Structures are given as C-alpha cells and as structure tokens.
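> Below is the sequence, then the predicted model.
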Amino acid sequence: MKSQRPIASGDEHQVLQFRPRTTPSPPIRRGSGIVQPLHAAPEPLDLSRYERPREEPDDFRHRMLANIAALAFTIALTAIGIWLAVSIADLRRTQDCVLMGRRDCARITTPHI
C-alpha cells in the first residue's frame, strides 16, 4: 500500500513575526495584498464600565447561607445519584443471574452473631 504524504512546497509554510500592539507599525506587504497592523485600544479594557452603584451593601450572611444551601443540595444530589447507580447495578446483576436460569440469585442476609 502506498503511503499518502502531502507534498510540501516552500510556499506553504511561513513563520509569522508577532509584534506588541502598543507600538504602531507600518503596513506590511505580503504577496499581492497589504496587511494593516492592528491598533491598540487607547485605554485598557476592564469591567469597571459595567459596574453600577448599589443602593445597599452586600449581605454576606445571606450569601453564605445561599452558598451552604447550594453545597448541601449538590451533595444530596450526588449521594442520590451514587445510590441510584449502585441500585441499578445490583438489579442488573440479579436480572442477569435469573436470565441465566440460576435459582440462587436472591441475596439472603444473615445476622452477624
């Protein structure tokens, strides 16, 4: 079987030089077109322009209670998911045993003396 390798020519691969955006640079000629350099924003972009003044300060006690409630809900949901997965696996194991025609599939729990 023939190996399928792409034929690479010297025109396909170019190393691009990246310059910081803070200094304006002249347009660069590449091939048939002119590439204009990107200009930097006059001021740094941050989220301060989206902030609004609050009428009342944060209620940290309420926030902590909400976080604790969310954590408890997540833990309970995870525990229910694990219990459900174990129960389904046990039922599947019992069903496989019955479908094989065995008669000793039921689990008998014995008290520990």
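Looks like it arrived, so ask away.
> From now on I want contacts and neighbour counts done on CA atoms only, so please keep to that.
Noted.
> Please enumerate the strands of this structure.
28-30, 33-35 (DSSP state E).
> Format those strands as a markdown table; extra columns: mean neighbour count.
Shown next, in a markdown table, are these (neighbours: other C-alpha atoms under 10 Å):
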| stretch | mean neighbour count |
| --- | --- |
| strand 28-30 | 10 |
| strand 33-35 | 10 |
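> Now render these as JSON lines, adding distance to residue 92.
Putting the strands of the chain into JSON lines (distance: least, C-alpha to C-alpha, whole Å) gives the following:
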{"stretch": "strand 28-30", "distance to residue 92": "66"}
{"stretch": "strand 33-35", "distance to residue 92": "64"}
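> Check it against this one:
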Amino acid sequence: MKSQRPVVTDDEHRVLKFRPRTMAQPPGQKGEPSDIRQEANDLSRYERNREEPDDFRHRMLANMAAFAFTVALTAIGIWLAMSIADLRKTQDCVLMGRRDCARIASPHS
C-alpha cells in the first residue's frame, strides 16, 4: 500500500533572514530623549514622602486580617480534603458490595 504524502514544491518553502533591530529608540517612544525615558522607569515616584508618618496601626490590622484569612482558607482546605477522603472511603466500601459502610457513633460511657 502506498503512503499518501502531499506534493511539495519549492514555492511553498521560503527562508526569511533575521534582521536584528538597530533602532536607537524602541517603537512608540519616538522623539523622547533618553533621560525622560529613564525617569519613566524610575520607581521613586511610588515612594512615600519622608514627612508623612507611617500608620503602623493600620498596617498591623491589615497584616492580621491577611493572616486570619490565610489561616481560615487553610483550615477550610484541610476540612474539605478530609471530607472528600472520607466520602471516597465510604463510596469504595459501598461499591465493593459491603453493607456495613456507615459509621455508627457509640456513646462514651
């Protein structure tokens, strides 16, 4: 049996030359001197003024809220994983045809 391959001609293949960019300025920033672009990349505009006092109370409250949220999210994740594992055990027990799969809590005397 012959394998069917498409007929390939030389017109379908073309090698393109890689031309590195030689422009002094990136596109979109034409006409801007380099010192203005340097200022645009400087992060000092995001710094706080030294005269403004830090609000440590607000920062600590925000940190405590973030910590409480992380702990709650972790606890919910652990509870969910344990619930899924317990459900899987019960489902495996039922699928094996056993009849004593349900847990019966015994009173502590």
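Sure thing, it's come through. These figures come from a predicted structure and were not determined experimentally.
> hang on, the earlier thing: please name whichever of the strands of the first structure is nearest to residue 75 of the first structure.
strand 33-35 (54.8 Å; C-alpha to C-alpha).
> matching residues in the second structure for the closest one?
Mapped onto the second structure using TM-score structural alignment, strand 33-35 of the first structure spans no residues at all.
> Tell me the counterpart of residue 58 of the first structure in the second structure.
Match for residue 58 of the first structure (TM-score structural alignment): residue 54.
> ok, that match to residue 60 of the second structure distance?
Distance, residue 54 of the second structure to residue 60 of the second structure, using C-alpha to C-alpha, to the nearest Å: 11 Å.
> about what we covered before: so what's the residue count around the match of residue 58 of the first structure?
Neighbourhood size, residue 54 of the second structure [other C-alpha atoms under 10 Å]: 11.
> Residue 51 of the first structure too?
The burial count for residue 51 of the first structure: 7, using other C-alpha under 10 Å.
> With residue 94 of the second structure instead?
Neighbours of residue 94 of the second structure (other C-alpha under 10 Å): 14.
> Does it touch residue 88 like I think?
No: using C-alpha atoms under 8 Å as the test, residue 94 of the second structure is too far from residue 88 to be in contact (9.9 Å).
> Mind telling me what residue 102 of the first structure corresponds to in the second structure?
Here residue 102 of the first structure is matched to residue 98 in the second structure, going by TM-score structural alignment.
> who touches its match in this structure?
Residue 98 of the second structure makes contact with no residue under the criterion C-alpha atoms under 8 Å, 6 or more residues apart in numbering.
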